[in-house]
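S.K.: I'll drop the sequence and a predicted model, then ask my questions.
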Amino acid sequence: MNPHFAALSLALLASTTACNAQPQAQPTAPVRSEAGLRVVPLTIRADGRAHLFQVEVAATPQEQGQGLMYRQTLAPNAGMIFPFEEPRIASFWMKNTLIPLDMVFIRADGTISSIAANTIPHSLTPVQSSEPVAAVLELAGGRAAELGIEAGDKVSW
């Protein structure tokens, strides 16, 4: 093969490869709520429909202890997810929580175990899961019933 032709072929190949190279995607910072918590999309599949939410993630013990305390409102498609490292019986109270909430107890496979609907603001009575769960989702009180969300539906985030 002609050495000039080989060099030209390599140069063309290099320039074509450089032209087709895609710019590296820059990592984006996670979306944060006003409270500084990471916000993620969450979907509940119920009766063949997908209900979309943007939820804050209460990941640390401190964030989970604070939860939605002192919030005066919660948008219809917002909420807070409390993921656990290992499934466990979850127990919540409504101390310093100003608005009613639906507590959606989620099994490790993503299905809803049960829903405590319209929990009572300021109540110190524990609201517990009936079995070990991997996460709890808090939504605005009455929202689960409004959307037809019930035990057995699938949650993903």
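M.R.: Yes, it's here.
S.K.: contacts, neighbours, all on C-alpha from now
M.R.: Fine.
S.K.: Tell me the buried residues in the lengthiest helix in the chain?
M.R.: As assigned by DSSP state H, the longest helix anywhere in the chain is helix 3-20. Going by neighbour count (16 or more other CA atoms under 10 Å), nothing in helix 3-20 comes out as buried.
S.K.: Can you spell out which helices and strands pack onto the helix or strand where F105 lies?
M.R.: Element membership for F105 (DSSP states H and E) is strand 101-106. Contacts defined by 3 or more CA pairs under 8 Å, 6 or more residues apart in numbering; DSSP states H and E place strand 101-106 against strand 112-116, strand 133-140.
S.K.: N96 is nearest to which of those strands?
M.R.: Closest to N96 of these is strand 133-140 (CA to CA; 14.9 Å).
S.K.: Next one for the comparison:
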Amino acid sequence: MRWIVLAGSLVFASCRSSSAPVEPGAPARSVAPARVTPPARTGPSVRVLRQSGAPVDISVEVVREPRTRERGLMFRRDMDEDHGMIFVFPRPDHQVFWMHNTILPLDMIFIRADRTILGIVKNATPETDDPREVPGDSLYVLEVNGGFSDRHHLSAGDRVEFTDIPPASE
């Protein structure tokens, strides 16, 4: 019985208002909502420094080994808008990609050794084996959701910065 009385007292106490009473006719006070700061990015990321406009930040998975490069984003059903996968090659070369078993349409951003965008393959059609490439040698290829490059106005010549992405030579 004591437990029931104690539990009832706790429920009653928790229901009481903790705010001070408001006088009739007094203006209502509004409280500004707390400013919410987005969480800081953690882990590997790419920042594209566009030729005009604010930088674009992308959280990435880093792929360096031949076996994981071959698999890439195959079989993925979705990817957050600000996420992608960066392929790191051992040396600059003419890179050719395909969309075999890749369900998502992708933009493929080819990046030179000097970390400028060489070119972009936009909206690559899913589940096709057509070669996707741009003329020239690249050391990195960044895959993002199809249409990302247009939505964020990315273009050849934009500079790229890396955070927590080991150099290609390691």
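M.R.: Structure's in. What do you need? All figures in this text were calculated on a predicted structure; none of them were measured in a lab.
S.K.: re the thing from before, out of the helices and strands packed on strand 101-106 of structure 1, which one sits most buried?
M.R.: Of all these, strand 133-140 carries the top mean neighbour count, a mean of 24, counting by mean count of other CA atoms under 10 Å.
S.K.: What lies in contact with that strand?
M.R.: 74-90, 99-108, 113, 118 (CA atoms under 8 Å, 6 or more residues apart in numbering).
S.K.: repeat that for 7 Å
M.R.: Applying CA atoms under 7 Å, 6 or more residues apart in numbering, the external contacts of strand 133-140 of structure 1 come out as 74, 76, 78-84, 86-90, 100-108.
S.K.: ok, of these, which come out buried?
M.R.: Buried among these (16+ other CA under 10 Å): 74, 78-84, 88, 90, 100-108.
S.K.: ok, back up a step: quick check: the longest helix of structure 1 aligns to which part of structure 2?
M.R.: Under TM-score structural alignment, helix 3-20 of structure 1 has no counterpart anywhere in structure 2.
S.K.: Need the single longest strand in structure 2, by residues.
M.R.: strand 83-93 (DSSP state E).
S.K.: Next, the angle strand 106-111 makes with it.
M.R.: Using axes from the mean of the first three to the mean of the last three CA atoms, to 10 degrees, the inter-axis angle of strand 83-93 of structure 2 relative to strand 106-111 is 40 degrees.
S.K.: Could you give the residue range in structure 1 aligned to strand 83-93 of structure 2?
M.R.: Counting by TM-score structural alignment, strand 83-93 of structure 2 pairs with residues 78-88 of structure 1.
S.K.: And stretch 128-146 of structure 2, by the same measure?
M.R.: Under the criterion TM-score structural alignment, stretch 128-146 of structure 2 matches residues 123-141.
S.K.: Can you tell me the SS state at the residue mapped onto V155 of structure 1 from structure 2?
M.R.: Alignment note (TM-score structural alignment): V155 of structure 1 maps to V160 of structure 2. Put simply, V160 of structure 2 is strand when judged by DSSP: H, G, I helix; E, B strand; the rest coil.
S.K.: Tell me who's in contact with V160 of structure 2.
M.R.: Counted by CA under 7 Å, 6+ apart, V160 of structure 2 has contacts 46-49, 115-116.
S.K.: quick one: the helices in structure 2?
M.R.: 2-15, 66-71, 148-151.
S.K.: Quick one: the ones you listed as CSV, columns for distance to D57 of structure 2 and mean neighbour count too.
M.R.: Written out in CSV, the entries for the helices of structure 2 read as follows (distance: least, CA to CA, whole Å; neighbours: other CA atoms under 10 Å):
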stretch, distance to D57 of structure 2, mean neighbour count
helix 2-15, 45, 10
helix 66-71, 22, 13
helix 148-151, 12, 14
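S.K.: want to try TSV for these, with distance to D137 of structure 2 as columns?
M.R.: Formatted as TSV, those follow (distance: least, CA to CA, whole Å):
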stretch	distance to D137 of structure 2
helix 2-15	67
helix 66-71	17
helix 148-151	20
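S.K.: Nearest approach to T128 of structure 2 belongs to which of those helices?
M.R.: helix 66-71 (14.3 Å).
S.K.: In structure 1, point out the residues matching the closest one.
M.R.: For helix 66-71 of structure 2, the aligned range in structure 1 is residues 61-66, judged by TM-score structural alignment.
S.K.: With structure 2 overlaid, how far apart is the matching stretch on average?
M.R.: For stretch 61-66 of structure 1, the mean deviation from structure 2 after alignment is 0.7 Å (mean CA distance after the TM-score superposition for structure 1).
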